[in-house]
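quick check, what structure comes out for this input:
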Amino acid sequence: MTDTYAVPTASGLPDHADLLDATRTVRQVFAATPQQVWPLLSQALGTTAWVKHENHTPLGAFKARSALVYFDRLARSGELPAGVVSATRGNHGQALAFAAAQHGIPATVVVPRGNSREKNAAMQALGADLVEYGDDFQESLEHAARMADERGIALAPNFHPWLVAGAGTYAMELLTAVPDLDVVYVPIGLGSGVCGMLAAKAALRHPVEVVGVVSAGATAYADSLTAGTLVSSPVTTQIADGMACRTPVSEALALIRDGVSRLVVVSDEEVADAMRLLFRATHNVAEGAGAAATAAAAQDRARNQGRTIGVVVTGGNVDTDVYAAALGRPA
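As a prediction, the model looks like this:
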């Protein structure tokens, strides 16, 4: 018998049962990632700080969860396509290739010119057909949509309720493990990661304050919230490629507007400092987007006195030369 799943409305989030089902799907492939308090990091941030280590998934980023759930839901609904194409800066593309291969589906990923060399290589190693097109993610996304029409294959979304359900599994782990968490910082790219946190908060009725983090070189979500409508903003970040969003997703924007308490904007310099801090204090590698939550918490050091905070290290996939430059910054 085939399972069917209703797609929630734009204003909805995956519920508790949906998140538990997504967790079962993820568990078939890998175990829960750790959340840990590192004394040196807590000292630097001025309070007890829990790190959620999504850099410890098999693909080094939380996106693995989302793609596994997305393709599992397609399979259980009897709707697996003959092939998929999507746009990415790296982690989404790796996850797409990884999950599609488990179902015998070829995956094509479109990346902008000048994309991370090592992320490109990782996607190809996972079996993806790599296409370089455009000067930024938005141009790659538009090209992927054209390719889907031309080839008659499915356009795999970058934001979708099933992707949010997959992302919500990391948040379920964190909020269940740390019931006294006061505030959690979550970076925002297109929005599935932070919306997954909002879904878990609602499902568990957890009182945690969810703070979104955007790059100063990719302020589309912050600008859209300020304007009260969806607006596009130029992308200039050189290090937080996982947050390099020029045009927000309207569904994600609505969920962020309703669920996130506030946004913190972090510069590339602050992100590089946070990458170095995470290595010094935890000996973990964080890519730019993966260090953004820590950069925001460092900004809020005085504000968080006496609070228990969480920072989500969403990924650790960073090119060697970029990481070396971040580590080499003066303290």
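
please make it C-alpha for all contacts and neighbour counts, starting now.
Noted.

so where do the strands sit in the stretch 101-250 of the chain?
Along the stretch 101-250 of the chain, the stretches classed as strands by DSSP state E, counting those that start in this stretch are 107-111, 129-132, 154-155, 183-187, 209-215.

okay if I get those strands as a markdown table plus distance to Met243?
Output for those, formatted as a markdown table (distance: least, Cα to Cα, whole Å):
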| stretch | distance to Met243 |
| --- | --- |
| strand 107-111 | 14 |
| strand 129-132 | 19 |
| strand 154-155 | 21 |
| strand 183-187 | 7 |
| strand 209-215 | 7 |
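
contacts for stretch 197-206?
For stretch 197-206, contacts defined as Cα atoms under 8 Å, 6 or more residues apart in numbering pick out 13-16, 19, 164-165, 167-172, 175-176, 179, 207-208, 210, 259-260.

the structure of the following sequence is requested for comparison with the preceding one:
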Amino acid sequence: MKHTDIRNAVRLIRDRIIRTPLIFSPTLSRLFGAEIFLKLENLQKTGSFKVRGATYKLMKHRKAIGPLGVVAASAGNHAQGVALAARNAGVPATIVMPEWASISKQEATRSYGGDVILHGRSVGESLERAKDLAKTDRMFIHPFDDADIVTGQGTIGLEILSEMPDTDMILVPVGGGGLISGISAAVKPVRPDIRIIGVQASACPSAFESLRHGGVTHVDARRSLADGISVKQPGELTFRLIRKYAETVVLAEEEQIAAAILMLLERKKILAEGAGAVPLAALLNNSVRPDPDSKVVLVISGGNVDSPVLGRVIRKGLLKKGRIMRVRLYLEDSPGALSKLLTQIAQLRANVLHIVHDRDVKDLPISITYVDLELETRGPAHVDEIRAALKKEGYNIGLESYP
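Next comes the predicted model:
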């Protein structure tokens, strides 16, 4: 793979993809003592960088693709990227997805023109099925371990350099390694001093362990918010490029990934999936410490997160940060008691999110009722203020949940 190949890829795909924005974040810059920029691939077509590599692959080999088109396997972003790229190139696309793939991602892939086949209990089994289908005159498009795919992803690196040639560090999510390989191959030949650091979920540290062992290593994976980078083994090609160009690969825990998703959403109004949020998670857990005043780019690789997952992340994050308080109070079962309590809560500037008022509870005295409250607060200090005020008023506080 040559640097000129990536420059050619820019010209070939530029009318078919979005040149995504590179934005400065004053909030994150103050927090980490460096100039933090976000490369927003979550705003890319299909909501992920994957369409870049797929588009380049199809455009480069368009004349060699037979009437049955192309085939790929993926649980999400690669599936959508290939489906859209194939539709734009005017060829059929067969996408094999594991049986557990989310309905929303299945439907998104179909909406881009992909013919979805559900097969396998893992992406690996889906890949084997896709490779079998490739024997029937379909072009197989690997999600990462392919020189053309890597070349297409590398266009991100050239976009970063064209807008900010004095970049000091780029933090890149790592799964199979196609994204970091492409960005590194685009950037390092012209700016060898730029630090390229990969970030993986600790639930599936395949590239991390491969670097540690000095060769491609297969790992077991736990369930992760960063499912888009839960790849149990990097590619042979991508591992060589990671070892050649990347400074290191660091890890992020699930709580840190969740905190990063919430921070991007609250502070920057940016919706990032777990895989896209891991660069920020690496800053939050101090596994990466930028030099003061250096220019750091976080590649927000995608924004395809299922709504139920996002809801759980937000609620768990608010609980952990003390922005939600749960408390059980025991009251005299008399007229006005509940109204008085709620008035006092309002005076404490807390917002009632949920309330359960029940007097029919076994073992409670007939004159006592309980109230479960879920309150929105400003944070831990506000929670302490509410708790102290309620106790001062003589309320009997039972089960409490904070954080």
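
please state their TM-score.
Overlay of the two chains. TM-score (TM-score structural alignment, normalised by the length of structure 1): 0.90; 315 aligned residues with a Cα RMSD of 1.7 Å.

so which of the contacts of stretch 197-206 of structure 1 belong to helices?
Those of the contacts of stretch 197-206 of structure 1 mapping onto helices are 16, 19, 164-165, 167-172, 175-176, 259, per DSSP state H.

for Thr57 of structure 1, state which of those residues is nearest.
The nearest member of those to Thr57 of structure 1, counting by Cα to Cα, is Tyr170 at 10.2 Å.

structure 2: which residue goes with that closest one?
Aligned by TM-score structural alignment, Tyr170 of structure 1 pairs with Ile156 of structure 2.

same deal with Val131 of structure 1?
By TM-score structural alignment, Val131 of structure 1 lines up with Ile117 in structure 2.

tally of neighbours for the aligned partner of Ala185 of structure 2 in structure 1?
Aligning on TM-score structural alignment places Ala185 of structure 2 opposite Ala199 in structure 1. Number of residues near Ala199 of structure 1 (other Cα atoms under 10 Å) recorded here: 28.

quick one: contacts for the match of Val131 of structure 1?
Ile117 of structure 2 sits next to 94-97 when contact means Cα under 8 Å, 6+ apart.

please redo it, this time with the cut-off set to 6 Å
Val96 (Cα atoms under 6 Å, 6 or more residues apart in numbering).

same check, this time on Thr47 of structure 1
Gln305.

can you rerun that using 10 Å?
Going by Cα atoms under 10 Å, 6 or more residues apart in numbering, Thr47 of structure 1 touches 39, 41, 297, 301-309.

again, but for Ala286 of structure 1
Shown in contact with Ala286 of structure 1 (Cα under 10 Å, 6+ apart): 53-55, 60-61, 271-272, 274-279, 292, 313-318, 323.

now the contacts of Thr47 of structure 1 as TSV including neighbour count?
Below are the contacts of Thr47 of structure 1 laid out as TSV (neighbours: other Cα atoms under 10 Å):
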residue	neighbour count
Pro39	15
Leu41	22
Ala297	28
Arg301	14
Ala302	12
Arg303	12
Asn304	19
Gln305	13
Gly306	11
Arg307	15
Thr308	18
Ile309	25
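
which of those show up in structure 2 as well?
Contacts conserved in structure 2 for those, counting by both residues aligned by TM-score structural alignment, their matches' Cα atoms under 10 Å: 39, 41, 303-309.

name the nearest of those residues relative to Gly328 of structure 1.
Closest approach between the kept ones among the contacts of Thr47 of structure 1 and Gly328 of structure 1, by Cα to Cα: Leu41, at 18.8 Å.

ok, the closest one touching Thr294?
Yes: when contacts are counted by Cα atoms under 10 Å, Leu41 of structure 1 is listed as touching Thr294 (9.2 Å).

overlap in contacts of these two?
49, 51, 277-278.

skipping its backbone neighbours, what lies nearest the residue nearest the centre of structure 1 in space?
The centroid of structure 1 falls nearest to Gly193 when counting by Cα atoms, centre = their mean (4.4 Å). Distances taken as Cα to Cα, 6 or more residues apart in numbering place Ala167 nearest to Gly193 of structure 1, at 5.4 Å, with adjacent residues excluded.

the one you found: neighbour count?
Neighbours of Ala167 of structure 1 (other Cα under 10 Å): 30.

can I get the ones in helices among the contacts of stretch 197-206 of structure 1 in a markdown table including distance to Ser233 of structure 1?
Listed next are these as a markdown table, based on distance: Cα to Cα, whole Å:
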| residue | distance to Ser233 of structure 1 |
| --- | --- |
| His16 | 35 |
| Leu19 | 33 |
| Val164 | 24 |
| Ala165 | 28 |
| Ala167 | 25 |
| Gly168 | 27 |
| Thr169 | 30 |
| Tyr170 | 29 |
| Ala171 | 29 |
| Met172 | 32 |
| Leu175 | 33 |
| Thr176 | 36 |
| Gly259 | 22 |
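
quick check: the farthest pair among those?
Largest pairwise distance in these, by Cα to Cα, is 19.0 Å, between Thr176 and Gly259.

these two: which is more packed in?
Legend: neighbour count by other Cα under 10 Å for Thr176 of structure 1 and Gly259, higher for Gly259 (20 against 14).

alignment lookup: that one to structure 2.
Checking TM-score structural alignment: Gly259 of structure 1 goes with Tyr245.

again with Lys63 of structure 1
Checking TM-score structural alignment: Lys63 of structure 1 goes with Lys50.

returning to what we had before: dump the shared contacts of Leu41 and Thr294 of structure 1 into a markdown table; add neighbour count and distance to Ala145 of structure 1 as well.
Below are those laid out as a markdown table (neighbours: other Cα atoms under 10 Å; distance: Cα to Cα, whole Å):
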| residue | neighbour count | distance to Ala145 of structure 1 |
| --- | --- | --- |
| Ala49 | 28 | 41 |
| Val51 | 23 | 36 |
| Leu277 | 23 | 39 |
| Leu278 | 23 | 37 |
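
okay, and which of the residues you listed map to helices?
277-278.

which among the shared contacts of Leu41 and Thr294 of structure 1 gets closest to Arg27 of structure 1?
Each of the shared contacts of Leu41 and Thr294 of structure 1 was scored against Arg27 of structure 1 by Cα to Cα, and Val51 proved nearest at 20.5 Å.
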